[in-house]
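A.B. asks: Got a predicted structure here, sequence first:
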Amino acid sequence: MQNRYIKSDIIAGVIVFLVALPLCLGIALASGAPLISGIIAGIIGGIIVTLFSNSSIGVSGPAAGLAVIVFTAIQQLGYPAFLMAVVLSGVLQISMGYAKLGFITKLFPKSIIKGMLAGIGISIIFTQGSNILGMAEIKATVTQAFQTNDAGLFFSTMHMGAFMIFAISFAILLLFDHFKLNQNRFLKFLPAPLWVVIFGIFANLGLETFAPAYALSNTLNGFITTVSIPVISSFNDVQSFIQFPDFTSILNSAVLGTAILISLVGSIETLLCVEAADDLDPLQRKTNGNKELKAQGIGNIVSGLVGGLPITQVIVRSATNVSSGGKTRLSSFVHGITLLVCVGFLSATLNLIPLASLAAILLHVGYKLASAEVFKAHIKQGKYVFIPFAVTAFGIVATDMLKGISLGILSHMILYVVHHVNNPFQIHSDQDIDTYRIVLSKNVSFFHSWKLKQAVENLPLASTVIVDGSQSFFLDRKIPKMLATLKVKAANNNVHVECVGIPYLDH
């Protein structure tokens, strides 16, 4: 650990904790699990996983991407048997780490990873609408948000107190960015997100005193508008919150199937988030995917044993960590410790924080992930980069992370095929010596034979043509046969054809 980063890591850890707390609660709610299970998973992700991980800025905890799977599993198995599935999924993840399967997402194009970040940024912006307007309901996707009756009520039931706190909170974040106040020697010790939380608490207390009609509470018009966590007053309360797995269900086929599903989906989400977090890392460090799978596996075993939700590395908290100045694993560890201490001893104080202030912090993170500059940069790189990026981003917004990424990969593959069908080779000429080199692309199929034949026949008479297949990984069997015939025919027209890197025709 580097001493020069301790101060910034501690501050970043506290900020990540403030963002993680409502997310842990919301994901537990969306999963149909006890609220405390999300907090347990957040604590274990911050402390246990961090101890075994080598991800410098990644933060782990319960993931929204598993909410549907978890909800279904709890309904089918019951909570104790579901916890057994979580434990088994951890064992499977450790096995995957030892099998060195952490390389899988290294094969994904960077445009897909960047699209994932942008898509998550856009989703954050849209799904915070209820918190901004004083109607706090966690929505997994934009589509789900607008499929519910709540969407049509957004503006008709808008709470001015919540919107005012959000607007001023977001303005504070923008002012810090615009004037670079985080670099001010007096303000850098309390970065913008902390000022936002402090402002939110005192603003709401002020509203309670001077304008009660605009104040926020835990149950405002049937919605939660401030942080709401269980208040722990004694050790007996802790015991009542913790649940244990049903070990007798260990050989149940449904439990094993759920464990396999959680381990596969959770591992893919983790590895994708690792790639994205490494891209965000200002120090450009790289995470060992195999070691990360083992760390997540250990975390899931512990989480399942004490009643927590499945754990993955999560990009929203990781991105918040980076934007808050986190540099080492200490920030993630501090987030976990702070979650544990505050839930245990300061739950009443935490319940004073308006969700509108936390929505401003999340919206700011989403804005940075999906800014206009990010889209412009990808547009400049051309359609082969921009289209997979955009398809991934908006696929995630419309569906979920795994489906969006799948759509992005599919679009990349289609573009790749189209590109190579249309561009099976490149022609380099040296007209001074009447020599032309035709360099074949990586994949040349029989569909390209007519185009290659036409290119050779259209070259000037009395010239030398070198067909270079040394860069090709795949050459259809018809290509060498076609070239052999073409050599003889070209010779009759005084065109000399040579073949390099072509099976059976290297002369």
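C.D. replies: Received it, and whenever you're ready, just let me know what you need. None of these values were measured; they are calculated from a predicted model. Numbers count the residues shown, from 1 in each chain.
A.B. asks: For the rest of this, base every contact and every neighbour count on C-alpha atoms.
C.D. replies: Will do.
A.B. asks: now the helices for the stretch 251-400 of the chain?
C.D. replies: With DSSP state H, counting those that start in this stretch as the criterion, the stretch 251-400 of the chain has helices at 253-280, 289-305, 315-323, 329-345, 347-350, 355-369, 372-380, 383-398.
A.B. asks: Tabulate the ones you listed in a markdown table, adding columns for mean neighbour count.
C.D. replies: Converted to a markdown table, the helices of the stretch 251-400 of the chain look like this (neighbours: other Cα atoms under 10 Å):
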| stretch | mean neighbour count |
| --- | --- |
| helix 253-280 | 22 |
| helix 289-305 | 27 |
| helix 315-323 | 26 |
| helix 329-345 | 23 |
| helix 347-350 | 17 |
| helix 355-369 | 25 |
| helix 372-380 | 13 |
| helix 383-398 | 24 |
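A.B. asks: okay, those in JSON lines with distance to Met413 next?
C.D. replies: JSON lines is the format used below for these (distance: least, Cα to Cα, whole Å):
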{"stretch": "helix 253-280", "distance to Met413": "18"}
{"stretch": "helix 289-305", "distance to Met413": "24"}
{"stretch": "helix 315-323", "distance to Met413": "25"}
{"stretch": "helix 329-345", "distance to Met413": "36"}
{"stretch": "helix 347-350", "distance to Met413": "48"}
{"stretch": "helix 355-369", "distance to Met413": "25"}
{"stretch": "helix 372-380", "distance to Met413": "18"}
{"stretch": "helix 383-398", "distance to Met413": "9"}
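A.B. asks: nearest to Pro80, of those?
C.D. replies: Nearest to Pro80, of all the helices of the stretch 251-400 of the chain, is helix 289-305, at 9.1 Å by Cα to Cα.
A.B. asks: okay, now the one to match up with it:
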Amino acid sequence: MIGIIAAVSFGSLFGWHDKEVGALSLSLPPLANFTWSPADTLQMIPSALGLAVVTSVNLLITSRVVEHFRGRHQHLKRSDADRELGAYGIANLTAGLFGAPFSVGIPARSLANVRCGGSTRLSNFAHAGFIMLFLTAGSQLVEHIPISALAGVTAWMGFCLLDWSTWSRLPRMRRTDAVAFLLTVSSVLVVNAAISVALGCSVYALRWLYGRLTQGQATPHAIPQS
């Protein structure tokens, strides 16, 4: 919040102009009018599965981030991945009926929630309430927030998510863990997060497959007795 206020203040003071958030629509969208046909269903399935995989992986990463950065909030209840995936599935099905964008778990906001002391579901409701308050009572102010300021906040929260101690533990890691870590880190800079996570998981899949093959070859065959 302080960074956004500073960005808006400096922009107004020095006459810097950047693309802003713009006008916000606060009205509830109407129920989407659509029809289903077998051809539409077959055409939609690949995209739907892709979105489901990306959102599920993102949600699981968010849960892992919350577990990792619990810190002094040891009383924080451990996340239930199955329940969270089901809740997001219901929410996204409902949003789709109104043609609204799908919802995903966001590590940055979850981390900010934990670091500010949020440890119960009440913090989620409070978070939603403040967002609704900002978008209604302060909509005219939100409209003039530069996009670059929001990008800066996102970059800073991403920096806070980095666990720098991982690099110091890299020489002591198992080779599988080290290769998966380096492959994921390097590929996320070239492609995107979903493909990077898939590449990192593929290292463990190949390691498991290699172990199964070598285990089968190492098993001695029984020699029949004459």
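C.D. replies: Thanks, I have it. Here the structure is a predicted model, which means the values were calculated and not measured.
A.B. asks: so which of the helices of the stretch 251-400 of structure 1 comes closest to Thr464 of structure 1?
C.D. replies: Nearest of the helices of the stretch 251-400 of structure 1 (Cα to Cα): helix 383-398, 33.8 Å.
A.B. asks: Leaving out sequence neighbours, find the closest residue to the most centrally placed residue in structure 2.
C.D. replies: The centre of structure 2 sits closest to Asn58, judged by Cα atoms, centre = their mean, with a distance of 3.5 Å. Nearest non-adjacent residue to Asn58 of structure 2, counting by Cα to Cα, 6 or more residues apart in numbering: Gly105, 6.3 Å away.
A.B. asks: what about Leu18 of structure 1, distance to Leu339 of structure 1?
C.D. replies: Distance, Leu18 of structure 1 to Leu339 of structure 1, by Cα to Cα, to the nearest Å: 9 Å.
A.B. asks: ok, now Val488 of structure 1?
C.D. replies: As judged by Cα to Cα, Val488 of structure 1 and Leu339 of structure 1 stand 77 Å apart.
A.B. asks: Just give me the match in structure 1 for Phe10 of structure 2.
C.D. replies: Matched by TM-score structural alignment, Phe10 of structure 2 corresponds to Ala203 in structure 1.
A.B. asks: What sits closest to that match if chain neighbours are left out?
C.D. replies: Nearest residue to Ala203 of structure 1 in three dimensions, chain neighbours excluded: Ile165, at 7.1 Å (Cα to Cα, 6+ apart).
A.B. asks: Isn't the one you found up against Phe202?
C.D. replies: No. Applying Cα atoms under 8 Å, one finds Ile165 of structure 1 not in contact with Phe202, separated by 10.2 Å.
A.B. asks: Just want to know which of those two has more residues nearby.
C.D. replies: When Ile165 of structure 1 and Phe202 are compared for neighbours, Ile165 comes out ahead with 26 against 14, by other Cα atoms under 10 Å.
A.B. asks: End to end on stretch 305-320 of structure 1, go ahead and measure it.
C.D. replies: For stretch 305-320 of structure 1, the separation between the terminal residues is 29 Å (Cα to Cα).
A.B. asks: now swap in stretch 129-148 of structure 2 and tell me
C.D. replies: Start-to-end span of stretch 129-148 of structure 2 (Cα to Cα) is 25 Å.
A.B. asks: can you name the residues of structure 1 that stretch 177-196 of structure 2 overlays?
C.D. replies: Across structure 1, the stretch matching stretch 177-196 of structure 2 (TM-score structural alignment) is residues 385-404.
A.B. asks: can you list contacts of the matching stretch?
C.D. replies: 65, 111-120, 122-123, 140-143, 269, 378-379, 405-409, 411-412 (Cα atoms under 8 Å, 6 or more residues apart in numbering).
A.B. asks: Repeat that for stretch 151-164 of structure 2.
C.D. replies: Here stretch 151-164 of structure 2 makes contact (Cα under 8 Å, 6+ apart) with Gly3, Ile4, Val65, Ala108, Leu111.
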